[in-house]
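Enquirer: any chance you can model this:
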Amino acid sequence: MPNQYQYVKVFAPASVANVSCGFDVMGLALDHPGDEVVARRTEEPGIQITRVTGENGVLPTSVSENTAGVAVRALLGHLGSDVGIELEVHKKMPLGSGLGSSAASSVGAVVAVNRLLGLPCTSDELLTFAAEGERVACGTPHLDNVAPSLFGGFVFIRSREPQDVIGLDCSKPLFATVVHPQIEIRTEDTRKILRRNIPLQKAVTQWGNIGGLVAGLLKGDYELISRSMQDVIIEPIRSVLIPSFAEVKEAALDAGALGSGISGSGPSIFALSRDNETATAVGKVMQHEYEEIGLDNEVYISPINKEGPRILEEVQL
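Expert: Take a look at the predicted model:
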C-alpha cells in the first residue's frame, strides 16, 4: 500500500496552450516558471486555504473561489472523504499571463493532496478534478493548460467529454522561449471576441496545420513542425490586443525560431527552437522589441518539461 503523508509540497509547471494552430486541443509544459502548492493534514475536517503568496491580496482564499480549493474539493468529493486539508498556494508566475497560472495551482493542489492520501486516484482522474479549477477561473473546464501541466510534454486533446488526452513524445529536443509583456489580458475577455462562424477554407487550412504539427512532433521533423505552426483563425483576432505582436513574432522567426505565436490567450508570446542557444538568442530579440516601445517584460527560456509536477518536500505519517 502506498505511503500516506502529513505534508507534501509540489511544483506544478506553467504551460503554453494552443501551440499556435491547436486552439483548445494542444498544449505543452514548461520546465519553469511554475507554482508551488503545499498540502498538510489537519485535525479539523474540510479544506482551508491558509496562505497565498506572490499575488496576495488578489487571489481569494475562499475554497469555492480559488482554483486550487475547487480542484481539491472535487477530488475529496470523488473519494467521499472529509479529511482535514490545509493548502498554501505560492504563485511563481504572473496572473493573466497566458502561462496557465490557474491550471498550475489546480494541478499542484490535486497532485499534493493525492500523494498526501496515498495515491487513491489515477492521473486521468486528477485531470478531471484539476479542470474544475479552470471552470471557476474562466468559466470552462478546458484541458489545454491543465493536461500538459499534469502530464508534462506536448499533449493533444481529442475530446473533453468524454475525456481523451494523448501525449505527443517528440524525439528531438525542443526549447521554448516565452516573453511576457507587463500587461494583463483576461482569458474570458479574449474568448468573447472570437468569431463563431469560420470560413470553410480557413478551417481546412487549420486542420492541416494541426495534423502537420502532431505528425512533426511524433516524427521529430523540425521543418514540418515549423511550417505547421500557423494559426489562421484565432491569432489574427487576438493578436490585436498584444502590443507589437507582429514585430515580436517576426524578430523571433528571424533569429531562428521554428515558429512563434500567442501563448494561450496572451499577452505572452512563445517561440519554439531546436536548441537552448537559439532559444536564448530568440529571447533577446523578442525582449528588444518591447524595450523599443518602453514596455516592461519578462523572458523565460525553458526546455519542454516532459515530467510534469515534481514533489519538492514530503513528510510521512
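
Enquirer: from now on I want contacts and neighbour counts done on CA atoms only, so please keep to that.
Expert: Fine.

Enquirer: within the helices and strands, which one has the residue lying closest to I49 once chain neighbours are set aside?
Expert: For I49, the nearest residue in space outside its immediate sequence neighbours is L87; the separation is 4.7 Å by CA to CA, 6 or more residues apart in numbering. Using DSSP states H and E, the element containing L87 is strand 84-90.

Enquirer: before we compare anything, build this one as well:
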Amino acid sequence: MKKVTAFAPATVANVSCGFDILGFAVEELGDRVTVTFSEEPGLKVTKIEGDQGRLPYDVDKNTCSVAVKAMLEKLDFQGGIEIHLTKGLPLGSGMGSSAASSVAALEATNRLLGNPLDKKDLLPFAMIAEGVACGAPHADNVAPSLLGGFVLVRSYDPLDVTKLHVPNGLYCTLVHPHFELNTADSRSVLRQQVPLKDAIIQSGNIAGLVAGLFQEDMGLISRSLQDVIAEPSRAVLIPGYEEIKEAIKEAGALGCGISGSGPTTFILSPSREIAHKVSDISQEVFNKMGLEVDLYVSAVNIRGAYVINEE
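Expert: Prediction:
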C-alpha cells in the first residue's frame, strides 16, 4: 500500500448530563483523510479542502498532523507521510469537527503502516490533538468517532473508555444554526466549582442515562437528559436553543441538549418518524427567527471510523 483514505463520523459529546464523559457517533456526516507515503522524510499536510482556507498547514497546529505526529513518534517511524484532509463538517459546530479530522487521519495512517496498533490504542493520540484544538484533551468526541456507538469515559487518568449499549430505534436529530461557537470560548463560561446539590443531580442523571441505554428504557433515558452544570451557562450563547427545547415537548421526543460546546442542538427520539417530526418543528422555529439552519436525522453510528480506500 502507498495510499489510504479513511472516514471518521461526526459526534455528539456530553449528551446533556455527561459533560466530558459521554458521547455518541452519528451516520454519514464526517471528515475524510488520505495519507500517502512520501520519499521525503517527515510529516506534511499537503492539501485541505472544505475549510474555506481557515485551517493551518503547520504540522504542530493542524489536528490531523498533531495526532499522526504523536503516533509516529510512539512507533519511532522515520519515513515520510503526506496528509490530505477533506472537511465534511463545519468548523466550530459542536459536532466534533476537530475530532473527526484527527481520528480519520489516525485510522488511515494505522492502516498505511500495517495496523501496528489496535483501534483503541489510537485514542490517546487523538486526545493530544483535541488539546491543541480546544485547550482540553477530552475524549467524549474522539472516542465515539473512533469506536462508534455510545461511549463512556470512566476515567482520564488512567484512561478508561467503554462502549455502551445502543437501544433499537434510537434516532438523533441535529440542529445546526449558521453560527460558529469556538469551543475554548464555550468552555470559558463554565463554573469552576459545582454545588454539592448539582453534583448529586448530575450523577443521578448520568447513571440513569447509562441504565436507560442498557435497559432500552426510553422513559428513563428521557428523564435523565438533564444537565444542571454546563447547559445553564451555555444555553444563552446558542440561538434558538430554548425555543427548540420548548417546541419539541409534545412531539414525542425523548429530550434535547447542547451538542458538545454548541451551537448545534441534538434531539433524541425513540423512532425515525419522530426524529423527522422534530426536525420539521426545529425548522419552523428558525424560520420564525429568520435564521438559517442545517438539519440532519441519523441513527446512532455503531461503526465509528473506517477505511474507505487503499491502494
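
Enquirer: got a TM-score for the pair?
Expert: Once the chains are laid over each other, their TM-score by TM-score structural alignment, normalised by the length of the second structure reads 0.98; 311 aligned residues with a CA RMSD of 0.9 Å.

Enquirer: can you show me the helices along the second structure?
Expert: Ranges of helices in the second structure, per DSSP state H, are 63-75, 97-112, 123-134, 142-147, 183-188, 196-215, 218-224, 231-234, 241-247, 272-289.

Enquirer: can you say which of the ones you listed is nearest to G50 of the second structure?
Expert: Nearest to G50 of the second structure, of all the helices of the second structure, is helix 97-112, at 11.8 Å by CA to CA.

Enquirer: got a list of what the residue with the largest distance to the centre of the second structure touches?
Expert: No residue in the second structure sits farther from the centre than E39, which is 34.1 Å out by CA atoms, centre = their mean. If you count contacts by CA atoms under 8 Å, 6 or more residues apart in numbering, E39 of the second structure has them with 79-80.

Enquirer: what's the match for it in the first structure?
Expert: If you follow E39 of the second structure across to the first structure using TM-score structural alignment, you land on E43.

Enquirer: I'd like the distance between its match and F175 of the first structure.
Expert: In this structure, E43 of the first structure and F175 of the first structure are 45 Å apart, going by CA to CA, to the nearest Å.

Enquirer: what span of the second structure is stretch 103-122 of the first structure aligned with?
Expert: On the second structure, the counterpart of stretch 103-122 of the first structure by TM-score structural alignment is residues 99-118.

Enquirer: show me which positions of that stretch end up buried.
Expert: Neighbour-count burial for stretch 99-118 of the second structure, with 16 or more other CA atoms under 10 Å as criterion, is recorded at 99-113.

Enquirer: go through those residues and say which is closest to A299 of the second structure.
Expert: When those are compared for distance to A299 of the second structure, the smallest value, 17.6 Å, is given by A100; criterion: CA to CA.

Enquirer: excluding chain neighbours, what is closest to the closest one?
Expert: Of all residues beyond its chain neighbours, the one nearest A100 of the second structure is A8 (5.0 Å), with distances taken as CA to CA, 6+ apart.

Enquirer: what's the neighbour count on that neighbour?
Expert: By other CA atoms under 10 Å, 37 other residues sit near A8 of the second structure.

Enquirer: what's the counterpart of it in the first structure?
Expert: Residue correspondence to the first structure (TM-score structural alignment): A8 of the second structure is matched to A12.

Enquirer: just checking, its match touches S149?
Expert: Yes. In terms of CA atoms under 8 Å, A12 of the first structure counts as a neighbour of S149; the distance is 6.3 Å.

Enquirer: shared neighbours of the two, which are they?
Expert: Contact criterion CA under 8 Å, 6+ apart; residues bridging A12 of the first structure and S149 by contacting each: 104, 107, 308-309.

Enquirer: so can I have a markdown table of the residues you listed showing distance to P267 of the first structure?
Expert: Written out in a markdown table, the entries for the shared contacts of A12 and S149 of the first structure read as follows (distance: CA to CA, whole Å):
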| residue | distance to P267 of the first structure |
| --- | --- |
| A104 | 18 |
| V107 | 22 |
| G308 | 23 |
| P309 | 24 |
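
Enquirer: tell me the one of the residues you listed nearest F156 of the first structure?
Expert: Closest approach to F156 of the first structure among the shared contacts of A12 and S149 of the first structure (CA to CA): G308, at 15.1 Å.
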